[in-house]
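In: Model the following, please.
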Amino acid sequence: MFRRIMRGRVFGTAGWTILSVAVSAVTGIFTARSLGPAERGSLALVVSIAGICALVGALGTNVAVRRHLPQRQSVNRAGYYRATILLVGPLGIVLLAVVYAVAAYIDPDFGKPAVGIAFAGYGIAYYFSNQALDLLNALGQVRTSAMVNAIGTLLCFGMVVAVALFKPSLALMVWAYTLSVVGQVVISALIVRRVTDRERSRPRGVRILIRDGSRLLGFNVGQSIVYQGDTVMLGALSTRFEVGVYAVAVTPAAVLRIPATALGQVLFHDVASGVATRRTVAKRLSVLFAVLVPTALVIWVLAGWLIALVYGPEYASAVEPFRILLIAEILLSPFIVVGRTLAGVGKTWGASTCGLTGVVLLFAACFVFVPTFGAIGAAVASAVAYGAMSALAVILFFRSPTVATRVVVPNVGAD
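Out: Have a look, this model is predicted:
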């Protein structure tokens, strides 16, 4: 019974994630062809930096709620809502400060009022979207959360196509992304109202969420910085053209992240609820590698043909970074799964240590490789950071006590 439920939720989540990544890849093609490498690089910086700011502004509350809400003791939804609202003001200040810093040191396009305002709008919208999606995850609606995310990517695709046909510009592209995540917030709110009872109790657990969330910043923000920081560091240490080429390599390589992300999302909720064991995690990892490695080999062989066909000959230099990123994604997959299980069993400092280790190694490796090798150097730096994060996560998790001594059927209502 447990295996059937796990299989249904993992594959259901993976299916929606596949759709999301596929649509994002097509969206990336439209932006790459309509904006060109330089402005495509600026768009990549906007999305990357705003995403990092939003996660920093959340102080890890979106991860902490996934740990505490399934236990239904110290935290309730009203407390999560209050914590979310309280953190909006500081986030706005962070976004404005970042606009000035990036305009001065990385990309002068951020200094344009239209781009700066669009950047801030996207950062705030992404913050609410991320908080809403993780509330669904905390409620056990993992597959539904993936579905809402996929719907958001479809909305983004439609708006990007409209902008590309009407008047392609960096600011309008950013607003297209912004409106799509606003759509995710609205849909998530409607689903939460449908799947839960109306809560009449007073807000509970605000301090707990902020306290434990802060401890998880190293995990949550750390992994985001590692995922996005290579693009930002490439922009700081190289050119916008290199960033545009690298953005083209990153998008298709992220396809390999789909199975690990789906598995990690499900196991996060199950270990927090006490229904998964350490042995379960190990078995799922072995199956994951059996899927990922052959897939990566096929994509590696076809890389040159795929990049030229989809993006055009001006992006031919993205082939080598793309191949290196395929290796990096294989190295990352254990962290995606095991890092979440560490957080799910309350190993907050362990999970954060993995993320912070990746940040330190990524920045150090970027300073070594990027000035000389450009986009290829950024890909190598990512591989170094990903491998270290996964190794540390596996060591910490499998040296810890068993997650649960027996497997039970998850709570009714978790999809």
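In: Only C-alpha atoms from now on, for both contacts and neighbour counts.
Out: Will do.
In: State the number of residues packed around the residue nearest to residue 383 when sequence neighbours are not counted.
Out: Leaving aside its chain neighbours, residue 383 sits nearest to residue 328 (4.1 Å; criterion: C-alpha to C-alpha, 6 or more residues apart in numbering). Residue 328 is flanked by 23 other residues according to other C-alpha atoms under 10 Å.
In: quick one, helices of the stretch 151-300 of the chain?
Out: 170-195, 206-215, 217-237, 240-253, 258-273, 278-311 (DSSP state H, counting those that start in this stretch).
In: now the angle from the third one to helix 240-253?
Out: So that's helix 217-237. 140 degrees (axes from the mean of the first three to the mean of the last three C-alpha atoms, to 10 degrees).
In: Measure how far the helix or strand where residue 50 lies is from the centre of its chain, please.
Out: Under the criterion of DSSP states H and E, residue 50 resides in helix 2-57. In this view, helix 2-57 has its centroid 8 Å away from the chain centroid, taken as C-alpha atoms, centre = their mean, to the nearest Å.
In: hang on, isn't residue 192 packed against residue 136?
Out: Yes. Residue 192 is within contact range of residue 136, at 7.0 Å (criterion: C-alpha atoms under 8 Å).
In: Settle it for me: which of those two has more neighbours?
Out: Set residue 192 next to residue 136 and count neighbours by other C-alpha under 10 Å: residue 136 wins out with 23 against 17.
In: pretty sure the more buried one contacts residue 187?
Out: No. With contact defined as C-alpha under 8 Å, residue 136 does not reach residue 187; the gap is 11.0 Å.
In: Identify the contacts common to those two.
Out: Listed contacts common to residue 136 and residue 187 are nil; contacts here mean C-alpha atoms under 8 Å, 6 or more residues apart in numbering.
In: ok so, going back, distance to residue 19 added to the helices of the stretch 151-300 of the chain, as a markdown table?
Out: Below are the helices of the stretch 151-300 of the chain laid out as a markdown table (distance: least, C-alpha to C-alpha, whole Å):
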| stretch | distance to residue 19 |
| --- | --- |
| helix 170-195 | 15 |
| helix 206-215 | 30 |
| helix 217-237 | 20 |
| helix 240-253 | 13 |
| helix 258-273 | 10 |
| helix 278-311 | 17 |
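In: One more sequence to fold, the one below, so I can look at both together:
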Amino acid sequence: MFDNLSEKLDKALHVLKGHGQITEINVAETLKEIRRALLDADVNFKIAKEFTNRVKEKAIGENVLTTLQPGQLMVKIVKDELTELMGGDVTGINLNGNPTVILMSGLQGSGKTTFSGKLANYLKTKKNKKPLLVACDVYRPAAIDQLHVVGVQVGVDVYSDRGNNDPVSIAKSAIAHAKTNGHNVVIVDTAGRLAVDEQMMKEIANVHKAIQPHETLFVVDAMTGQDAVNTAKAFNDILNFDGVILTKLDGDTRGGAAISIKSVVNKPIKFIGTGEKMEAIDVFYPSRMADRILGMGDVVSLVERAQEQFDEEEARKLQKKIAKNQFGFDDFLTQIQQIKKMGSMKDLMGMIPGAGKALKGIEIEDDAFKHVEAIIHSMTPEERANPSTINTSRKNRIAKGSGTSIQQVNQLMKQFDQMSKMMKMMQGGSGRKMMQMMGGMRGMR
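Out: Now for the predicted structure:
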């Protein structure tokens, strides 16, 4: 996520991080490189120029040239301006209706249908809502089927009317159905359309007028770069939407859309899609994204994700096992499953300060644990419960059964032993203090 931009901004700011003399000349050179980095990330030239002008004004106002730590102060100024450029404060979704009606709009192929499912899953699991997905794409042959498949995946009802080609009447009937059947959120998935298609744009305007949604969201593929910003403006002129959804932010995106879109349409980015799984949806926090772009990580989001998978009862059981030296490979496997539920490994690593830079050029696959899981599944129940029983003969059998090498089995055994010792140490006061600190971070925004 924003790897190229992060690298270029880091180089631009590096000149001010050293101990050499800071002058107006190298501050100007730094700002020039920052502007170049933003342009390379597909940020509009005018926005990039205005951004660096504001940074320059603040830098002069903060006396960057005379401060003891000019590099750090410049990073803070750039971070604050990036945060402001992407929206400043986090903006939540309006759920005040009964039912709340949410209209999804966007280009063809932007990921509206998939994201409608992700949003339904988010509202169901995180907000304790009972959503209804509505199939209003009457043009794409497989659109209705796709939405039904998504609905099954997330355990949410889908309303469709295959014999009806009028999205306005389908949407209105769906809202009536929701009221009758106790659904408190209605997510209307519309057909993808081009901004230049006057008839299709008029159609979605008619749907919008007929159902008066509480939230109109514009879904855009982040990988389309500056075109995404231009399209957002065209849709906003017609719908006056309430917020933006950026999908495919986990791809090889330059980041221009995320940085520019708020300035152009003056509408907040509300959610981002960070992967293919239905759980891969995040509320957009401008300040956290600015931290990640500048290579500072996002520890708060990482802790929040961990706590979402945290089961207090299971944690107590695990604590007792660790205290009695009964921590086994079944417990280890459970921990791996919880980590996998937190999201893609690449995304998680990007939340750790400095990890993105350290792992530059190293591809982190989502199936990074597959060999570990295969090895554990090749163990007998007794071996998983009592790792100390695994001798050389058993290791050879496990390696053959899992399709791995004896070296990989030995490496896992060593890592498991180290982790067991570390967890045992964390049973002490310092471990409890650390867990309390993590708990306190949960409320941070």
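In: Just give the TM-score of the two.
Out: TM-score for the superposed pair, counting by TM-score structural alignment, normalised by the length of structure 1: 0.27. Supporting figures: 179 aligned residues with a C-alpha RMSD of 6.6 Å.
In: quick revisit: residue 11 of structure 1 is nearest to which of the helices of the stretch 151-300 of structure 1?
Out: Minimum separation from residue 11 of structure 1 across the helices of the stretch 151-300 of structure 1 (C-alpha to C-alpha) falls at helix 258-273, 7.5 Å.
In: May I see the buried residues of stretch 205-220 of structure 2?
Out: Residues 205, 207, 208, 211, 213, 214, 215, 216, 217, 218, 219, 220 are the ones in stretch 205-220 of structure 2 that count as buried (16 or more other C-alpha atoms under 10 Å).
In: about what we covered before: heading C-terminal from the helix holding residue 50 of structure 1, find the next helix or strand.
Out: helix 61-68.
In: Run the chain-centre distance for the helix or strand following that next one.
Out: Following helix 61-68 of structure 1 in sequence order, the next helix or strand is helix 77-86 (DSSP H and E). Offset of helix 77-86 of structure 1 from its chain centre (C-alpha atoms, centre = their mean): 22 Å.
In: do the same with stretch 151-168 of structure 1
Out: On C-alpha atoms, centre = their mean, the centre of stretch 151-168 of structure 1 falls 21 Å from the chain's centre.
In: hey, where'd the strands end up in structure 2?
Out: Here structure 2 has its strands, by DSSP state E, at 100-106, 131-136, 157-159, 185-190, 215-221, 243-247, 269-273, 281-283.
In: would you turn those strands into JSON lines with distance to residue 440 of structure 2?
Out: Listed next are these as JSON lines, based on distance: least, C-alpha to C-alpha, whole Å:
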{"stretch": "strand 100-106", "distance to residue 440 of structure 2": "32"}
{"stretch": "strand 131-136", "distance to residue 440 of structure 2": "31"}
{"stretch": "strand 157-159", "distance to residue 440 of structure 2": "37"}
{"stretch": "strand 185-190", "distance to residue 440 of structure 2": "32"}
{"stretch": "strand 215-221", "distance to residue 440 of structure 2": "32"}
{"stretch": "strand 243-247", "distance to residue 440 of structure 2": "29"}
{"stretch": "strand 269-273", "distance to residue 440 of structure 2": "24"}
{"stretch": "strand 281-283", "distance to residue 440 of structure 2": "20"}
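In: So residue 112 of structure 2 is in contact with residue 119, correct?
Out: No. Contact between residue 112 of structure 2 and residue 119 fails when scored by C-alpha under 8 Å: they sit 10.1 Å apart.
In: show me what contacts the spatially closest residue to residue 172 of structure 2 that is not a sequence neighbour?
Out: Distances taken as C-alpha to C-alpha, 6+ apart place residue 211 nearest to residue 172 of structure 2, at 6.4 Å, with adjacent residues excluded. By C-alpha under 8 Å, 6+ apart, the contact list for residue 211 of structure 2 reads 101, 168, 171, 172.
In: Can you check these and name whichever has the most neighbours?
Out: residue 171 (28 neighbours).
In: which residues in the stretch 151-300 of structure 2 form helices?
Out: 167-180, 198-211, 226-239, 256-265, 286-293, 299-308.
In: Would you reformat those helices as TSV and include distance to residue 38 of structure 2?
Out: TSV is the format used below for the helices of the stretch 151-300 of structure 2 (distance: least, C-alpha to C-alpha, whole Å):
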stretch	distance to residue 38 of structure 2
helix 167-180	40
helix 198-211	32
helix 226-239	12
helix 256-265	7
helix 286-293	11
helix 299-308	25
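In: neighbours around residue 316 of structure 2, how many?
Out: The burial count for residue 316 of structure 2: 11, using other C-alpha under 10 Å.
In: any idea how far it is from residue 323 of structure 2?
Out: From residue 316 of structure 2 across to residue 323 of structure 2, the span is 11 Å (C-alpha to C-alpha, to the nearest Å).
In: residues shared between the contacts of the two?
Out: With C-alpha under 8 Å, 6+ apart as the test, residue 316 of structure 2 and residue 323 reach no residue in common.
In: contacts for the lengthiest helix in structure 2?
Out: For structure 2, the longest helix by residue count, based on DSSP state H, is helix 406-425. Residues from elsewhere that reach helix 406-425 of structure 2 (C-alpha under 8 Å, 6+ apart): 322, 323, 327, 372, 375, 395, 396, 398, 399, 431.
In: same deal with stretch 215-222 of structure 1?
Out: Contacts of stretch 215-222 of structure 1 (C-alpha under 8 Å, 6+ apart): 52, 55-56, 59-60, 63-64, 339, 343, 348-349, 351-356, 358-359.
In: One more: stretch 45-52 of structure 2?
Out: 31, 32, 34, 35, 38, 39, 81, 85, 260, 263.
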